[in-house]
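Novice: Test case, fold it:
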Amino acid sequence: MNKYNLILVFLAFSVFLPGQETTLRLSLKDAVETGVKNRYDLQAADYNLDIANNDISRAKKEWLPDVSASGNVHINTQLQKMFIPAGFAGLEDPMLVGLGAYNVSVFGVDVSQPIYNKNIRTDMAIARNNLELEREKKREAENNIRERIEQSYLNVLLRDLQYRIAQNNEQRYKAYFELAETKFRQGALIENDYLKARLDLDNAAVETQKVKQNYELSLTNLKYQINVAPETELILTDSLESIDLATDVVPVEAGIANRSEIRQLSIMEEGNRLKALHARQLSLPTLSAFGNFSEQFTYNGLNFFQSEWWSSFSYVGVRLRVPITARTQNRLLESDFTIRTVQTGLNLKQRTADISYQIRNAATELDNARQNMETTRNNYELSQTIYKNQQVQFDLGALQYNHLLDTEKALSAAEQNYIQAVYQFLLAEIGYRKAAGVF
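Specialist: The predicted structure is shown next:
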């Protein structure tokens, strides 16, 4: 193979390889983990945590000394004149004299250190409170996404089963039609029953097509929920009957405490208290130490390298700041956050009552769904037995087609009811887990 052939092979791989479909084998757990990992909104929420952590670091550094350097090159284009009275330095008459240098430049370092400031500690507490709130917001977002992925996964399994049942029904109706066609040609079946068997087959084919479309839509939705490419082929390794969510019933009080909404409201209530305290502390005096060291250049020229015209000075001090006019505004700000605290407390009480009802209602729905699943399972097993017996009778000519068809429809309905009951039970488990905050 010459070099040109090698280049063509390489180009072929370059063109076609990226377009190959990706295949993912996913259990329910895998689907949830994939979705949580791939979702861009959860990745964006991580940056909110980074910002909140930065706020904590910034609040901690408020205790550090503030050191700054400054430089001021001052050129006097016209000196300010000073009044000299008569008799000073032997002057007979008063006069105005311009005193100073053409170039007065100062370069220095300033240092300020907080000594007493109540709000610095409160700022750190508020920053930590915001971090906890962002964590709970992300936890709530994750739980909502987990719920949607689990529901979408179960919906695919349900639609897949319905599609397979529809295919089996179509095959059964096809077999009935072929048998009816044979009997009709032999004169053992009236034309109306023959035409009805043909119509049943056509209706079954239409139903299969509709169920297939629903299955494909459910797959598309699952791909969207876990954020994978539309061309990805998904192979679900779990089935409705094999999935065990291992849902344990928890006390109502524990479920309420687990809910992210309750934690968020509690954190917000504490945050409003801290902000009210912060507003009150704005009216307190603050105390800080300060110092300065500077080098000054005084001369009539711009040659800063003449060392004899440089001089240094320094000072230290303590600064006390007592707010006076700002007290009124601070009291209004404190009142605002106090009202918000009361408001959040009332919302917390109402949300607690709401979630208490949700947990109890979800537990009841879970128990009802479990009972319905057991009942439909028994009905399905019974309908299978009846159908098998009547199929033998039909093959022997001891049962008319319409009677067998009624049994066939009853079996199909029982099968659909059982599958739907299993699906509803799993959804009830998901609903209870969300209500009890045990995702």
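
Novice: C-alpha only now, for contacts and for neighbours.
Specialist: Noted.

Novice: Is A229 in a helix, a strand, or coil?
Specialist: Under DSSP: H, G, I helix; E, B strand; the rest coil, the three-state class of A229 is coil.

Novice: ok, which stretches of the protein are helices?
Specialist: 3-16, 28-38, 40-60, 118-185, 191-226, 252-258, 260-281, 326-395, 401-436 (DSSP state H).

Novice: Second chain to compare with the first, below:
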Amino acid sequence: MKTIFKLFLLTLLGFSSVAGRAQNAPQAFSLKQAIDYALQNQERIKIAQNETKIANARIGEIRSFGLPQVNIGAEVGNNFIPQSTFLPAEIFGGPAGQFLPVEFTPKYTGSAAISASQLLFDGSYLIGLKAASTFSQLSQKQLQQTEIEITEQVSKAYYTVLVSQARRELLTANLSRLDTLLKQTIQMQKNGFAEKLDVDRLTVTYNNLNIEQQKTDRLIELSEMLLKFQMGMNQKEPITLTDELANVEVDLNKVKVENFNYANRIEYSILETQRDLATLDIRNIKAGYYPKLALNARYGGNMANNLFSAVTKPDNWLSFGYVGLGLQIPVFDGLSKHYQTQQAKLRLENAKHGLKLTEQSIDLQLNSSSANLTNALQQLESQKQTMALAEDIARVSKIKFQEGVGSNLEIINAETDLREAQTNYYAALFDALIAKVDLDKATGTLGQK
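Specialist: Down below sits the predicted model:
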């Protein structure tokens, strides 16, 4: 039994250690997976989804006004101070010209009734149904706008991490190459083929590069924190990225914008819906001039007695019933609807002006983002060539130094130029990736791929 117990205990410990490792294992995300995760877990998307549900509930609330309205009410009271009425005293044989207080109200009274009403015609109600449906469309578009904004933010944060990681890999390779060169130079000094100054210069360069790598490591950590924030992910959970920069498509051929439709931009589509709502608002105000017709019905009973026990006896209750049509015809409202209509027409006019202004803004964004991406790609190609030249110069400088025909200072300068070229290249690459996201957003294609 002890052996079995030990085996069972070891099995449990094994499972717990595996579970612990699984919990600490970083989650892997491609860009698409990161965006999908954000669209499910970001708090902003949850708020936008709730707003959509609120809009749907609002439609149900408006519809309910056209359904039968039924109410049941009951009341039993004690007239502990009965109300009195003055009657002429001569009715009771008293002198003329005098009045006597008389109580007509019994001590206990009660009433119970059920009432129902059904709206038969109301122009405002019919317009309200159409407006509610349009409002639901607006909330859906606002949800889509939030999704696009989150997609943009996650994409930019994801690219920031990728570029920083790629730059760290280059720094690591530079450190390794410089470390090898430093060790060789130290050995050359021991053999009398190099000076201590050469070793010191390389040491300073190596230390500076090591500090730069540490800064890059911290930048990657901060970039990952920003990415997890944009994704709605717990900051304590580790994360790893599966996409590679080499597979990211940034092509000059995709800069051209053809057959663009303003409705592709969610901001423009939202303004169109707001314009439709403004139009329905005018119709709703005008519908207030139409008559309203409703069917009303009531059924119940009343009771009055000086004994409370009479409340429980059905014979003491007097029934009543009523059914009828209610017609309300607006005649004059002090010109209220007239001024409401003026305001609504101005709001509609402003909505149309907003659409024109948005068209102009979109045109500017398209031209600007297209030009920015073109410039960024040209700069990227130039920096790529510069980096390749700097790498070749650093390689040749190292060979010359090792063969004794070059100086240590030449190597230091070459390494410094190489690091600067690498920094400029990755800065240009980052600018190109961000410009690509901006152009996708400007054309209304962001998040549709």
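
Novice: picking up where we left off before, which one, of the helices of structure 1, ends up nearest to V318 of structure 1?
Specialist: For these, the distance to V318 of structure 1 is smallest for helix 118-185, at 17.2 Å, taking C-alpha to C-alpha.

Novice: That closest one corresponds to what range in structure 2?
Specialist: Mapping helix 118-185 of structure 1 onto structure 2 (TM-score structural alignment) gives residues 123-190.

Novice: Show the contacting residues for the aligned partner of N258 of structure 1 in structure 2.
Specialist: Under the alignment (TM-score structural alignment), N258 of structure 1 pairs with N264 in structure 2. Contacts for N264 of structure 2 (C-alpha atoms under 8 Å, 6 or more residues apart in numbering) come out as 443-445.

Novice: Most neighbours out of these, which is it?
Specialist: With neighbours taken as other C-alpha atoms under 10 Å, the top of these is T443, carrying 21 neighbours.

Novice: Now do the same for that one: its match in structure 1.
Specialist: Under the alignment defined by TM-score structural alignment, T443 of structure 2 corresponds to A436 in structure 1.

Novice: which one in structure 1 is aligned with P291 of structure 2?
Specialist: Checking TM-score structural alignment: P291 of structure 2 goes with P285.

Novice: Quick one: residues contacting that match.
Specialist: Neighbour list for P285 of structure 1: 117, 320-323 [criterion: C-alpha under 8 Å, 6+ apart].

Novice: Save these as TSV, and put in neighbour count and distance to A86 of structure 1 too.
Specialist: Written out in TSV, the entries for the contacts of P285 of structure 1 read as follows (neighbours: other C-alpha atoms under 10 Å; distance: C-alpha to C-alpha, whole Å):
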residue	neighbour count	distance to A86 of structure 1
N117	17	53
L320	12	43
R321	12	44
V322	14	46
P323	13	47
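
Novice: If we only consider the residues you listed, which is nearest to L411 of structure 1?
Specialist: Nearest to L411 of structure 1 among the contacts of P285 of structure 1: N117, at 78.8 Å, using C-alpha to C-alpha.

Novice: Hmm, the closest one is touching L287, no?
Specialist: Yes - judged on C-alpha atoms under 8 Å, N117 of structure 1 makes contact with L287 at a distance of 6.8 Å.

Novice: what do these two both touch?
Specialist: By C-alpha under 8 Å, 6+ apart, no residue touches both N117 of structure 1 and L287.

Novice: In contact with the residue positioned nearest the centre of structure 1, which residues are there?
Specialist: Centroid check for structure 1 by C-alpha atoms, centre = their mean gives A141 as the closest residue, at 3.1 Å. By C-alpha under 8 Å, 6+ apart, the contact set of A141 of structure 1 is L42.

Novice: again with I329 of structure 2
Specialist: 289-292.

Novice: after superposition, how close is stretch 128-136 of structure 1 to structure 2?
Specialist: Average distance, stretch 128-136 of structure 1 versus aligned residues of structure 2 after superposition (mean C-alpha distance after the TM-score superposition for structure 1): 1.9 Å.

Novice: neighbours around N303 of structure 1, how many?
Specialist: Residues lying near N303 of structure 1 (other C-alpha under 10 Å) number 11.

Novice: How about I186 of structure 2?
Specialist: 19.

Novice: What separation do you get for it and S407 of structure 2?
Specialist: From I186 of structure 2 across to S407 of structure 2, the span is 15 Å (C-alpha to C-alpha, to the nearest Å).

Novice: swap in I62 of structure 2?
Specialist: I62 of structure 2 sits 85 Å away from S407 of structure 2, taking C-alpha to C-alpha as the criterion.

Novice: what do you get for L182 of structure 2?
Specialist: Taken as C-alpha to C-alpha, the span from L182 of structure 2 to S407 of structure 2 is 14 Å.

Novice: between these two, which one's more packed in?
Specialist: L182 (20 against 15).

Novice: Which of the contacts of P285 of structure 1 are still contacts in structure 2?
Specialist: Using both residues aligned by TM-score structural alignment, their matches' C-alpha atoms under 8 Å, structure 2 keeps these contacts from the contacts of P285 of structure 1: 117, 320-323.
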